[in-house]
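# output the structure for:
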Amino acid sequence: MSDSVSGSAGTLIEAPKSRGPVIAAVVVVLALVVGAIVFALTRGDDEGGASSGPVVKIGVVGASDPYWETFKDAAADEGITVDIIDFADYAQPNPALSEGELDLNQFQHIIYLADYNVKNKDDLVALGSTAIYPMGLYSSKVDSVEEIKDGDTVVVPDDESNQARALLILQSQGLIELEDGGSIYSTVADVDTGASKVKVKALKADLTPTSLPDVAAAFVNNDFVAKAGLKFSDAIAQDDPTDPSALPYVNIFAARAEDKDNETYLKLIEIYQDTKAVQDGVMEVSGDTASLVKIPAADLADSLAETEDATRAAGGPEKD
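Here you go, the predicted structure:
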């Protein structure tokens, strides 16, 4: 048969070509698009269902600690996606939480949070406990406290809660004398220089390890020990995290006040406390020095309130 037919005007009109291949191509494209959409919607189920559940942002100082990945996996098994946000120092996670950039943070103890709340007229709450860590004094020059000489310099953290803790340890070791015997609110200004054996200098907590070559000794917070290439066993002095008086130094998950009953957040704390692989990871990172604790939320709230009251009574300045 001819591929053309005669028109009424005597011209040749080309017969329409088959549309079969075009239709087939369109069908294939549509199938690919639908398949891609289905894959995108269901891939979360293949990865533990995380995409369909809540996403919780948690601010920490030390996101490289391996147990955070273990924690994220355990949370994903419960349908919760955890996004760990790392901060360089302690001054950042509380403002970020207060401003809604985070849902929770986990880096501080009760005294630090109380000091922050009072100074900033904030009302962040302690939602759950993690562990109490000892504060250690380290040195690259001496092997014991007894080897520290008169007039040597010792470095302490400059944030007030950890500074007071370090000063109390120095006093217990006979290196300084604090006016009025010292308290959890003591500062470098309270050191009785005439009665003290050493000079005391305050630096940001993340910088104290770098001062070791230049001073007799320095306090290094638990978060920075391994990162500084130190071993927990190298501490020449430290406090006792199992002492009952150490409760205000328990590390916590903090949240905004309106989230104190948030079921998802409380579930995450339960996962953190009850997952053995997470707890084992915390102990490993701490060099087995941490004291793991599960303190009732009501007790944490009471301790925070009492510490805030004591901070106000001690004259802690509040920001406008």
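# could you use CA atoms for every contact and neighbour count after this?
Fine.
# for the strand or helix carrying residue 112, name the packing helices and strands.
Secondary-structure assignment from DSSP states H and E places residue 112 in helix 110-120. Judged by 3 or more Cα pairs under 8 Å, 6 or more residues apart in numbering; DSSP states H and E, the packing partners of helix 110-120 are helix 160-172, strand 250-255, helix 297-313.
# distance between the second one and the chain's centre?
I take that to be strand 250-255. 9 Å (Cα atoms, centre = their mean, to the nearest Å).
# need the residues that contact the very next helix or strand once past that strand.
Toward the C-terminus, strand 250-255 is succeeded by helix 263-274 as the next helix or strand (DSSP H and E). Contact partners of helix 263-274, identified using Cα atoms under 8 Å, 6 or more residues apart in numbering, comprise 54, 56, 71, 74-75, 80, 104, 127-130, 253, 278-279, 294.
# centre of the chain versus the helix or strand that helix 263-274 is followed by, how much separation?
Going down the chain from helix 263-274, the next helix or strand is helix 276-285, by DSSP H and E. For helix 276-285, the distance from its own C-alpha centre to the chain's C-alpha centre is 15 Å (Cα atoms, centre = their mean).
# tell me what the helix or strand following helix 276-285 is packed against?
In the C-terminal direction, the helix or strand that comes right after helix 276-285 (DSSP H and E) is strand 291-292. Strand 291-292 is packed against strand 125-132, with contacts defined by 3+ Cα pairs under 8 Å, 6+ apart.
# quick check: buried residues in the strand it packs on?
125, 126, 127, 128, 129, 130, 131, 132 (16 or more other Cα atoms under 10 Å).
# now that strand against strand 250-255, angle please.
Strand 125-132 runs at 150 degrees relative to strand 250-255, counting by axes from the mean of the first three to the mean of the last three Cα atoms, to 10 degrees.
# please provide the structure for the following sequence as well, for comparison with the first:
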Amino acid sequence: MKKLSFLLSVLLLVGILAGCGSEGASGELNDKKLKIGVTSGPHEQIVEKVAEVAAKDGLELELVVFSDYIMPNTALAEGELDVNSYQHKPFLDKFNEDHKTNLVEVGKTILNPMGIYSDKFDSFDDLPKGAKFGLPNDPTNGSRALYILEEAGYIKIKEDKREIASIYDLEENPLELEFIELDAAQIPKQLSELDAAAINTNFALEAGLSPKDDSILLETPKSPYVNFLVVREENKNDPVLEKLRKAYQSEEVKQFILEEFGGSVIPSWEE
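You can find the predicted model right below:
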């Protein structure tokens, strides 16, 4: 009898969880309401503004806020969300590869720009030959730092090593920069001992550095680390997504980002 009661309880719980998904969990998305996942912080703040703009066009956005980077994609893949807004394509591609999912990007949103900072020089052009350059020691952010230097013309990466470049994959390094790989969170504390260093936006802000005002080089919206709106592949052409893109990429939202974040977050749909 106890076994039967336990089985009935489990079945009831499964039924409840199955009913918790989004209205658009299968088939075409609801053209009046979307459930959108965001991470807390800037993404949450911006999508709250997007919701105000979208409401004028008859589209309701229900925000679901997450505190980690995995669950927003898991929830989307399982149909509990219609869309999410928090990630760049390299992260999305890695998630799809690791979890065998088919999530796709459908519209550019923002860039949290990585910056190059220096306590000693006001311009990257002032760096001497052999300058000590600090960069994150993880592959994603290390590559990101190198891409910034290449876009500015200071190094050249080997063509066959472009996907995830390391300091050993350089074809040209005319300044003979001495690359020093460090834990990303520790770089601001080591900046005084370096000639220049690449620092992620969150760590720069924690150290009192402004990407817009204090960096000597700043990542541009051409970066592959621009963030996107993401949906399940089956929904990528649903008409309601055009309403969402229009609201997010509106002048009203752009001005909100510029005023609220002062250059620490960059609207990335206009290059």
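# quick revisit: so which of the helices and strands packed on helix 110-120 of structure 1 gets nearest residue 87 of structure 1?
For residue 87 of structure 1, the closest of those is strand 250-255, at 15.1 Å, according to Cα to Cα.
# check the mean deviation of the closest one from structure 2.
Taken over the aligned residues, the distance from strand 250-255 of structure 1 to structure 2 averages 1.7 Å (mean Cα distance after the TM-score superposition for structure 1).
# and that strand with helix 110-120, angle?
Using the same axes, to 10 degrees: strand 250-255 of structure 1 against helix 110-120 is 50 degrees.
# and the closest residue to residue 66 of structure 1 other than its chain neighbours, how far from residue 289 of structure 1?
Once flanking residues are discounted, residue 66 of structure 1 sits nearest to residue 281: 6.9 Å by Cα to Cα, 6 or more residues apart in numbering. Separation of residue 281 of structure 1 from residue 289 of structure 1 (Cα to Cα, to the nearest Å): 12 Å.
# which residues of structure 2 does the longest helix seen in structure 1 align to?
Assignment by DSSP state H gives helix 20-46 as the longest helix of structure 1. Per TM-score structural alignment, helix 20-46 of structure 1 has no counterpart in structure 2.
# packing partners of the next helix or strand after that helix?
Following helix 20-46 of structure 1 in sequence order, the next helix or strand is strand 55-60 (DSSP H and E). Here strand 55-60 of structure 1 touches strand 81-86, helix 93-98, strand 104-109, going by 3+ Cα pairs under 8 Å, 6+ apart.
# 7 Å instead?
Packing contacts for strand 55-60 of structure 1, counted by 3 or more Cα pairs under 7 Å, 6 or more residues apart in numbering; DSSP states H and E, involve strand 81-86, strand 104-109.
# which parts of the last one are buried?
Buried residues in strand 104-109 of structure 1, counted by 16+ other Cα under 10 Å: 104, 105, 106, 107, 108, 109.
# mean per-residue distance, that strand versus structure 2.
In the superposition with structure 2, the average deviation recorded for strand 104-109 of structure 1 is 2.4 Å (mean Cα distance after the TM-score superposition for structure 1).
# closest to the centroid, which residue in structure 1?
residue 60 (1.8 Å; Cα atoms, centre = their mean).
# to which residue of structure 2 is it aligned?
Under TM-score structural alignment, residue 60 of structure 1 pairs with residue 39 in structure 2.
# quick check: that match touching residue 67?
Yes - at 5.7 Å, residue 39 of structure 2 counts as touching residue 67 under the criterion of Cα atoms under 7 Å.
# picking that back up, dump the residue contacts of the residue nearest to the centre of structure 1.
Residues near residue 60 of structure 1 by Cα atoms under 7 Å, 6 or more residues apart in numbering: 85, 86, 87, 105, 106, 107.
# again with residue 254 of structure 1
So residue 254 of structure 1 contacts 104, 105, 106, 124, 125, 126, 127 (Cα under 7 Å, 6+ apart).
# can you tell me the helix or strand for residue 6 of structure 2?
helix 2-18.
# next, the buried residues of that helix.
By 16+ other Cα under 10 Å, helix 2-18 of structure 2 has no buried positions at all.
# also stretch 270-280 of structure 1?
For stretch 270-280 of structure 1, by 16+ other Cα under 10 Å, it's 271, 272, 273, 278, 279.
# before we move on, what about stretch 114-133 of structure 2?
For stretch 114-133 of structure 2, burial by neighbour count (16+ other Cα under 10 Å) applies to 114, 115, 116, 117, 118, 124, 127, 132, 133.
# buried residues in the strand or helix carrying residue 76 of structure 1, which are they?
Assigned by DSSP H and E, residue 76 of structure 1 belongs to helix 67-77. Neighbour counts using 16+ other Cα under 10 Å place 67, 68, 69, 70, 71, 72, 73, 74, 75, 76 of helix 67-77 of structure 1 among the buried residues.
# related to what we said a few turns ago, so can I have a markdown table of the buried residues of stretch 114-133 of structure 2 showing distance to residue 139 of structure 2 and secondary structure?
Below are these laid out as a markdown table (distance: Cα to Cα, whole Å; DSSP: H, G, I helix; E, B strand; the rest coil):
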| residue | distance to residue 139 of structure 2 | secondary structure |
| --- | --- | --- |
| 114 | 15 | coil |
| 115 | 17 | strand |
| 116 | 17 | strand |
| 117 | 20 | strand |
| 118 | 22 | coil |
| 124 | 23 | helix |
| 127 | 25 | coil |
| 132 | 19 | strand |
| 133 | 16 | strand |
